[in-house]
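A.B. asks: structure of the sequence below:
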Amino acid sequence: MSFKSLGLSDTLLKAISKKGYTTPSPIQEKAIPPVLEGKDVLASAQTGTGKTAGFTLPLLHILSETPKEKYRPIRALILTPTRELAAQVYANVKEYSEFLNLRSAVIFGGVNQKPQAATIRQGIDVLVATPGRLLDLQNQGLLSLKRVEIFVLDEADRMLDMGFLRDIERVIKSMPEKRQNLMFSATFSKDIKKLAHGILNHPVQVEATPENTTVDAISQKVYRVAKGLKTELIIKLISEGNWKQVLVFTRTKHGANKLCEKMSKSGITAAAIHGNKSQGARTKALAGFKNGSVRVLVATDIAARGLDIPLLPHVINFELPNISEDYVHRIGRTGRAGASGEALSLVSADETTFLRDIEKLIEMKLPVEIVEGFEPDPNASTEPVKQGQGRQNRNTRNSNSSRGSNTSSSDKKTNSRRPKRNTDRRH
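C.D. replies: Okay, the predicted model is just below:
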């Protein structure tokens, strides 16, 4: 199977070839044809499967086939949950449309809105956006969605997790009823199917991999350790292994900052990325991690999706997530595009329940290792760590439009009257 056989234009094939791609991934092979036929699509694909090209390529093909107006209204809207994912999707749109007469833009909170508004005012065909900034600019009369022909909801499950349901509904009401809809999600949960039923019209359902499965190329291991010894153990593993590029996940913003400080004092260059960091700081940290000047990137779950780091060799769960599906998304940052990767989890006694739930979800028992001198505390309680937002509240969180970890000043304006909740786990 080749990209040409999927029915894409020669101009797009030229851009694909320039990027060095020759064969479509399974999700691209399954999603591109029905999108080109103008059908609504509901697609399930894990991160690292090439899903972004699965909707951007046919979208660009469709737009390039129709005549341009003198003033360019927004004809395609791609909605993403996080700034990082928005930036990555936009980068892909730019690359694939290099030889097309199409204009695109990306908007998200955390940065000055004036340049974004100015770009839109000049006329664009494709807009990539996060919900908060999109609604802000729309409320100010700086953009219109009345001419949207294609709507893409990317990482739909993450959208629900982060409380964007009401915003999605508001965006949908702003668009024409007659349009093509594409929805991409890592899982087909009941909430996702319910959301899809309200948006999609007789959709073609495609699936690249079984739900909630972990990539075969990822080597997974658990280190049982006393809670107070986790920091020393992770520093030992990174130092003695001479690991150069490590993505570490913590549950809280404070925990990420604290771990970064400890690593820096031990001679390991580290940077944190989470919701309290400015967009500039987040961009700088990610750039440093990619170019090798930052050895360890410590992140909260906001970074579990949308980070495009080629050939990332190591992911470490400094703390296990209390939502099992997040484990799959976290470790999915490694083992991408056929490369091998390693995912390690430091598990203390109070995370025993989380580990059991994760193993049940992925249907496998994870191998356990104990490092001498870092043994687990035999007297520690196995009661789960207390979180402001636990597993039992997931459905409530899905329907609650209070912001998740991607909150910016512009996001907050659209949500000022909604009840606040503890979102520390997601930051």
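A.B. asks: when you work out contacts or count neighbours from here on, use the C-alpha atoms and nothing else.
C.D. replies: OK.
A.B. asks: contact partners of stretch 179-189?
C.D. replies: Stretch 179-189 is contacted from outside by 35, 38-47, 51, 55, 148-158, 192, 196, 199-201, 211-212, using CA atoms under 8 Å, 6 or more residues apart in numbering.
A.B. asks: what does the host helix or strand of residue 344 contact?
C.D. replies: Applying DSSP states H and E as the criterion places residue 344 in strand 341-347. Here strand 341-347 makes contact (CA under 8 Å, 6+ apart) with 217-227, 230, 311-320, 331, 334-335, 355.
A.B. asks: and the helices in the stretch 101-250 of the chain?
C.D. replies: With DSSP state H, counting those that start in this stretch as the criterion, the stretch 101-250 of the chain has helices at 113-121, 131-139, 156-161, 165-173, 190-199, 230-241.
A.B. asks: who are the packing partners of the first one?
C.D. replies: Taking 3 or more CA pairs under 8 Å, 6 or more residues apart in numbering; DSSP states H and E as contact, the helices and strands that helix 113-121 lies on are strand 104-107.
A.B. asks: give me the contact list for the strand it packs on.
C.D. replies: By CA under 8 Å, 6+ apart, the surrounding residues in contact with strand 104-107 are 86-87, 90, 93-94, 113, 116, 119-120, 124-130, 133-134.
A.B. asks: one more, so I can put them side by side:
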Amino acid sequence: MRSISCCVRALCSRARQPCKLPQLHPEMHPVLSAALVEKMKISAPNEVQTQALLPAMRGRDVLVCAQTGSGKTLISLLPLLHRVLSAPPARATPGLALQPTTLMLAPTRELALQHESVARQLAGSSIATISGSMGGDHDREGDVSLVVTTPARLLEQLSLGSVCLGRLEAVAIDEVDAVLCGGSAHDQRMPDIAMELLHALRGAGQPQMLLTTAHLSDAHQALLIQEFPDAELVRQRANSAHTGILVPSLRQRFHYFSDDKDAKLVRVLQAATEDPWLCAGSALVFCSESLTAERVHSLLAAASPELNPVLLHDQLLDEARASSAAAFRDNTSRLLVCTGVAVRGLNFPSLRHVVMYDVLEGVADFVHCAGRTARRGQKGLLTCLVPAGAGSRHGTRYQHLHSLQPAAPLTFDQTSHDNVDGVRKN
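C.D. replies: Below you'll find the model as predicted:
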């Protein structure tokens, strides 16, 4: 009998005929098989993808917790797109509600748009998706079986009658702890808005649930298992007794300061421009509040105009947010000043340096913010600016962040890699 590993590798075959996968699924649609290799340059799944795709492609619920940049988007999208591409095309009727068979939810508009972009990479012109705002005219020809959006926008469109979930077969929820579990890592009850969302999703039956995140507290894991008792839990192995959620290739530096915090930030970024490896990539500065981000952006626009700093926070108009994310992603800008709207899930391939101007003390938020760099096996640097009076490496306030342990390394079998060996150790 073929091994599981061999079966999953068949996902990435260049063959145009459906890939025979007796242990995974009778067929993987050839459009997806070809796109994985030819467009995404992925020749084989990593360990987490292997473990999660087996039950997911068989239609089972899965709950996946693995490091940032480990390929969880594919775990969600491949089963959804296979369903859509393997089914007869569903045509949108002008003026009537959308009736998707598959749905992908993300906590922010930016992340929803990123997922839609990946879906288009995988499925090409074979499928039309509606993402982000879901507003406006959907008088279109073609398959509209996949909707990618945020929970808030979905509930709004359901209340307006613009979307109907009567045909829904499968749902993927990325950053599921943020979407369903509330703000505190110790919450043992889902907030009312999450229960309203689940009620809407289950209105016409029990769709398959594909749930992913980079970190789960014990309380959140228990909450999700209680709500989805049939879901198969897939967690990345750890290098120690700690839950393994930090990326192994991430380097951390904690800079303590007693004088001007803004001056310290400018010095840190100036030093980065003199580092051959860091200056070849881009940098992200995280601030906890929109007003702080506005001020820091103005500071850095004056101090480092050559980096063309851009700003991203949730108080900006959608067009401004999209413009900033696009400029940073295509390297028009090499410095992004942002708030939590960019912390979860967003992938910026050139990002090598994350600076926490405001250090996130919650483990989940810390892990997600740090995880914007050192993705897909590449290296990255995290710099935290810490007031000298807040403690030291052995103090209590930040001790839990210093002691976070990396996950067991994943193998990313790709046809090409960037050269990222030049980062300096602490």
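A.B. asks: which among the contacts of strand 104-107 of the first structure count as buried?
C.D. replies: 86-87, 90, 93-94, 116, 120, 124-130, 133-134 (16 or more other CA atoms under 10 Å).
A.B. asks: now, which of these sits nearest residue 290 of the first structure?
C.D. replies: The shortest approach to residue 290 of the first structure among those belongs to residue 87, at 15.1 Å (CA to CA).
A.B. asks: in the second structure, what sits opposite that closest one in the alignment?
C.D. replies: When the second structure is aligned by TM-score structural alignment, residue 87 of the first structure is paired with residue 113.
A.B. asks: that match and residue 367 of the second structure, how far apart?
C.D. replies: 22 Å (CA to CA, to the nearest Å).
A.B. asks: the strands in the stretch 201-350 of the first structure, which residues?
C.D. replies: With DSSP state E, counting those that start in this stretch as the criterion, the stretch 201-350 of the first structure has strands at 204-207, 218-224, 246-249, 270-273, 296-299, 314-317, 341-347.
A.B. asks: report all helices and strands that the first one contacts.
C.D. replies: Yep, that's strand 204-207 of the first structure we're talking about. Using 3+ CA pairs under 8 Å, 6+ apart, strand 204-207 of the first structure sits against helix 26-36, strand 41-44.
A.B. asks: winner for burial among these?
C.D. replies: The highest average neighbour count among those, using mean count of other CA atoms under 10 Å, belongs to strand 41-44 at a mean of 25.
A.B. asks: what's it aligned against in the second structure?
C.D. replies: Going by TM-score structural alignment: strand 41-44 of the first structure matches residues 62-65.
A.B. asks: contact partners of that stretch?
C.D. replies: Contacts of stretch 62-65 of the second structure (CA under 8 Å, 6+ apart): 52, 55-56, 72, 209-216, 231-236.
A.B. asks: mean distance between it and the first structure after superposition?
C.D. replies: With mean CA distance after the TM-score superposition for the first structure, stretch 62-65 of the second structure departs from the first structure by a mean of 0.9 Å once superposed.
A.B. asks: chain center to that stretch, what's the gap?
C.D. replies: Computed by CA atoms, centre = their mean, to the nearest Å, the chain-centroid distance of stretch 62-65 of the second structure equals 13 Å.
A.B. asks: roughly how far apart are the aligned partner of residue 78 of the first structure in the second structure and residue 375 of the second structure?
C.D. replies: Aligned counterpart of residue 78 of the first structure in the second structure: residue 104 (TM-score structural alignment). Residue 104 of the second structure is 22 Å from residue 375 of the second structure, where distance means CA to CA.
A.B. asks: any idea how many residues pack against the aligned residue in the first structure for residue 343 of the second structure?
C.D. replies: In the first structure, the residue equivalent to residue 343 of the second structure is residue 304, according to TM-score structural alignment. For residue 304 of the first structure, the neighbour count with other CA atoms under 10 Å is 20.
A.B. asks: who touches residue 304 of the first structure in this structure?
C.D. replies: Neighbour list for residue 304 of the first structure: 326, 329-330, 332-333 [criterion: CA under 8 Å, 6+ apart].
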